[in-house]
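A.B. asks: Let's see this in three dimensions:
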Amino acid sequence: MKSTIFSATAASVLAAVASGALAVPVEKRAVNATPPTVTQVLQFALTLEHLESTFYNQGLEQFDADAFEQAGFPDWVRGRFVQIAQHEATHVTTLENALGNNSFPACNYSFPVTDPVSFATLGMTLEGVGASAYLGSAGNLVSEPAVLQVAGSILPMEARHNGWISASVMKQAPWSSSFETALDPNQVFTLASTFITSCPSTTPQLPFTTFPSLTFEGTPTPGQVSTLDFNVTSSSNSSTNGTLSVAFLVGRNQTFVPLSANNSVTIPAELQGMVYAVVTNSDTNATDATTVAGPAILQFPFNSNASNF
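C.D. replies: Next up is the predicted model:
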């Protein structure tokens, strides 16, 4: 699979990730409010697993073996996606059993998928977000070791799925850095909500905040200038002095770059792999309290000859 095809498809898919309207019920609240309960964290996880499971089921129903072959994939690629779909269905069942009467059915979704290549690209992205979501929520489960173990056993499977799609299917790097990138529930809900069109009335209202969407115009490239699109609302953490930065998150690193008056930013040349970007009113710490818009997801492929820390 040529990287030019991957880059063009990834750009269109990732742009669509940030363009949807909010349909999942969330509770608008202060970002420093009481942490979610264990039940709410499990419901949050079930929300993500429902989304992933539905994504794979719909994609595999839409694209048969011939479609994958015509897209240039070996015949075993679709079979592995079938196995991933089985994993996601098992995750759903496991979380439903853990929640009991507090579980709920899947929502309705819209995925920007038009062919097996865009299906694989979005699958890679969803699995990366899934790994980041479980890592970022782990701290809310330390009081329940048994529940933490269940979530901890799902996290590496999300990362394995992401690495397999990236390396074996898309012929890119299977990782981004020495560490996984953690996202908190508010950041993940901001991303996941773009795919949700409606939910059953029985879907619980979860105590998370969604931030204004953030997109990068064109095909963002490390070392080059890119223009950002986002709306600052009265409820977002707009800067009091008009100074904003873009924080690029990968692994355990946060790299801050000033945002110009025309909403352009120079993307750091050293960025690699799957990177999250947020507009913040801080140039030292990207948190929910400092987030103005985002996150957006960026994909920067790199070859095996590059250093990667």
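A.B. asks: From now on I want contacts and neighbour counts done on CA atoms only, so please keep to that.
C.D. replies: Fine.
A.B. asks: what about the helices in the stretch 101-250 of the chain?
C.D. replies: 116-137, 145-164, 185-192 (DSSP state H, counting those that start in this stretch).
A.B. asks: Of all those, which one is nearest L60?
C.D. replies: helix 116-137 (9.0 Å; Cα to Cα).
A.B. asks: any residues touching the closest one, and which ones?
C.D. replies: 6, 9-10, 13-14, 41, 45, 48, 52, 55-56, 59, 63, 67-68, 71, 112-113, 151-152, 154-156, 158-159, 161-163, 165-166, 169-170, 180-185, 188, 274 (Cα atoms under 8 Å, 6 or more residues apart in numbering).
A.B. asks: okay, which residue is most central for this protein?
C.D. replies: With distances taken as Cα atoms, centre = their mean, V129 lies nearest the centre of the chain, 3.2 Å away.
A.B. asks: now it: how far from L51?
C.D. replies: Distance of V129 to L51, computed by Cα to Cα, to the nearest Å: 12 Å.
A.B. asks: Equivalent analysis for P185, please.
C.D. replies: Counting by Cα to Cα, the gap from P185 to L51 is 15 Å.
A.B. asks: ditto for G20
C.D. replies: Relative to L51, and taking Cα to Cα, G20 is found at 15 Å.
A.B. asks: which of these two has more neighbours?
C.D. replies: Between G20 and L51, L51 has the larger neighbour count (other Cα atoms under 10 Å), namely 24 against 19.
A.B. asks: next SSE after the one helix or strand that one maps to?
C.D. replies: Here L51 sits within helix 38-62, counting by DSSP states H and E. Tracing the chain C-terminally past helix 38-62 and defining elements by DSSP H and E, one meets helix 65-70 next.
A.B. asks: Which other helices and strands does that following helix contact?
C.D. replies: When contacts are defined as 3 or more Cα pairs under 8 Å, 6 or more residues apart in numbering; DSSP states H and E, helix 65-70 packs onto helix 75-99.
A.B. asks: If I take the helix it packs on and helix 145-164, what angle do their directions form?
C.D. replies: Per axes from the mean of the first three to the mean of the last three Cα atoms, to 10 degrees, the angle that helix 75-99 makes with helix 145-164 is 160 degrees.
A.B. asks: In helix 75-99, which residues are buried?
C.D. replies: Buried positions in helix 75-99, judged by neighbour count with 16 or more other Cα atoms under 10 Å: 77-78, 81, 84-85, 87-89, 91-93, 95-96, 98-99.
A.B. asks: To check against the first, give me the structure of this:
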Amino acid sequence: MANQKIEVPGAGVLSRPHSRRDFLKTLAAAGIGAAAGGMMLSRPAGAQLGEIKDDIDIANFALTLEFLEAEFYTQAVDAGVLSGSALGVVTNLRDHEIAHAEAIIDLIEQFGGTPVEKPEFTFPPESLASQQGVLELASVLEPTGQGAYIGAGPLIQDPTVLAAAGSIAGVEGEHVVSVRNLLGFVPPTTEAFPAALTVDEVLAAVAPFLGMGEMMDTGGPVAGGTHRPV
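C.D. replies: Here you go, the predicted structure:
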């Protein structure tokens, strides 16, 4: 899998979005937008993660996001570029995301489902080359995870799954604040209602890390686009 280049912006570009539209513009400015239409993530038994039909599909979608975040923070800690408070925070984020993934796997198995396999992720070299790069990419990943859980809420049928999603969404919100604090945002957040993201919007954010889709240089995510193999 070829490395995808993501231009990680300065903290000023990662301004606090106040709506879904603003949030998606932030993703595009960070170079993380990608054409979402028609893109699917592979999973066992030939099913497609983009085809959300039930609570198991939602849980597997969430599991992929947790795998993504856990892998990024694991690589960030291992890269040796973090120190002080940043090292402590990112280590904590890593441990949280690993715990979330393990809990979701248990939940899926309790409901008789098959957990999705962990994909191979590719991160931009600059995001792991410095403490600033780690924090700036984290400040995009965390709102994406939070928005995914918020957006999934109305689709979830089982109260146990809904409770788990709500609990994790709350922790993801704490992660957003922790990372923005380290980046010097004062206050670290101003949103009364964080953006809820759809499946396609989340796919637009994470697809580049799986070698799906191109980086965007302008505007916002392009609906209905196609992706090119790398």
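A.B. asks: Quick check: TM-score for this pair?
C.D. replies: The TM-score (TM-score structural alignment, normalised by the length of structure 2) is 0.72; 195 aligned residues with a Cα RMSD of 3.4 Å.
A.B. asks: follow-up on the earlier one: kindly supply the PyMOL command isolating those of the contacts of helix 116-137 of structure 1 that are buried.
C.D. replies: Per 16+ other Cα under 10 Å, the buried members of the contacts of helix 116-137 of structure 1 correspond to this PyMOL selection:
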select buried, resi 6+9+10+13+14+41+45+48+52+55+56+59+68+113+151+152+154+155+158+159+161+162+163+165+166+169+170+180+181+182+183+184+185+188+274
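A.B. asks: Tell me if I'm right that V250 of structure 1 and F256 touch.
C.D. replies: No: checked against Cα atoms under 8 Å, the pair V250 of structure 1 and F256 is beyond contact range at 11.8 Å.
A.B. asks: And the contacts of stretch 77-85 of structure 2?
C.D. replies: By Cα under 8 Å, 6+ apart, stretch 77-85 of structure 2 touches A76, L87, V90, T91, L128, A129, S130, Q131, L182.
A.B. asks: Read off where stretch 54-64 of structure 2 ends up in structure 1.
C.D. replies: Alignment of stretch 54-64 of structure 2 against structure 1: residues 37-47, by TM-score structural alignment.
A.B. asks: What residues sit buried inside the matching stretch?
C.D. replies: Neighbour-count burial for stretch 37-47 of structure 1 flags V38, Q40, V41, L42, Q43, F44, A45, L46, T47 (criterion: 16+ other Cα under 10 Å).
A.B. asks: Next, work out how far apart the second one and G100 of structure 1 are.
C.D. replies: Separation of Q40 of structure 1 from G100 of structure 1 (Cα to Cα) stands at 13 Å.
A.B. asks: now do the fifth one
C.D. replies: For Q43 of structure 1, the distance to G100 of structure 1 equals 11 Å [Cα to Cα].
A.B. asks: Equivalent analysis for the last one, please.
C.D. replies: Noted for T47 of structure 1: a distance of 15 Å to G100 of structure 1, by Cα to Cα.
A.B. asks: And D184 of structure 1, by the same measure?
C.D. replies: 25 Å.
A.B. asks: next one: I165 of structure 1
C.D. replies: Distance from I165 of structure 1 to G100 of structure 1, by Cα to Cα: 33 Å.
A.B. asks: next one: A167 of structure 1
C.D. replies: Look at A167 of structure 1 and G100 of structure 1: by Cα to Cα, they are 37 Å apart.
A.B. asks: how far away is F6 of structure 1 from T227 of structure 1?
C.D. replies: Using Cα to Cα, we find F6 of structure 1 at a distance of 21 Å from T227 of structure 1.
A.B. asks: How about V113 of structure 1?
C.D. replies: 25 Å.
A.B. asks: counting contacts, what elements does the longest strand along structure 1 pack onto?
C.D. replies: In structure 1, with assignment by DSSP state E, the single longest strand is strand 291-300. Packed against strand 291-300 of structure 1, as judged by 3+ Cα pairs under 8 Å, 6+ apart, are the following elements: helix 3-17, helix 185-192, strand 214-216, strand 273-280.
A.B. asks: Columns distance to T291 of structure 1 on top of the ones you listed, output as TSV?
C.D. replies: TSV is the format used below for these (distance: least, Cα to Cα, whole Å):
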stretch	distance to T291 of structure 1
helix 3-17	18
helix 185-192	9
strand 214-216	11
strand 273-280	4
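A.B. asks: These: which one's closest to R29 of structure 1?
C.D. replies: When those are compared by Cα to Cα, helix 185-192 sits nearest R29 of structure 1, at 10.6 Å.
A.B. asks: superposed on structure 2, where does the closest one end up, distance-wise?
C.D. replies: Mean deviation of helix 185-192 of structure 1 from its aligned counterpart in structure 2 after superposition (mean Cα distance after the TM-score superposition for structure 1): 1.2 Å.
A.B. asks: How far away from the center of its chain is that helix?
C.D. replies: 8 Å (Cα atoms, centre = their mean, to the nearest Å).
A.B. asks: again with stretch 154-168 of structure 2
C.D. replies: Here stretch 154-168 of structure 2 is found 18 Å from its chain centre; the criterion is Cα atoms, centre = their mean.
A.B. asks: Flag every buried residue along it.
C.D. replies: By 16+ other Cα under 10 Å, the buried positions in stretch 154-168 of structure 2 come out as I156, V161, L162, A164, A165, G166, I168.
A.B. asks: One more: stretch 130-150 of structure 2?
C.D. replies: Buried, per 16+ other Cα under 10 Å, within stretch 130-150 of structure 2: 131-150.
A.B. asks: what's the answer for stretch 24-42 of structure 2, then?
C.D. replies: By 16+ other Cα under 10 Å, the buried positions in stretch 24-42 of structure 2 come out as 24-37, 39-41.
A.B. asks: Verify the stated contact: S176 of structure 1 with M274.
C.D. replies: Yes: S176 of structure 1 lies in contact with M274 (Cα under 8 Å); the separation is 5.9 Å.
A.B. asks: which residues are in contact with both of the two?
C.D. replies: Taking Cα under 8 Å, 6+ apart as the contact rule, the neighbours common to S176 of structure 1 and M274 are V250.
A.B. asks: which ones are touching A151 of structure 1?
C.D. replies: A151 of structure 1 neighbours (Cα under 8 Å, 6+ apart): Y134, A138.
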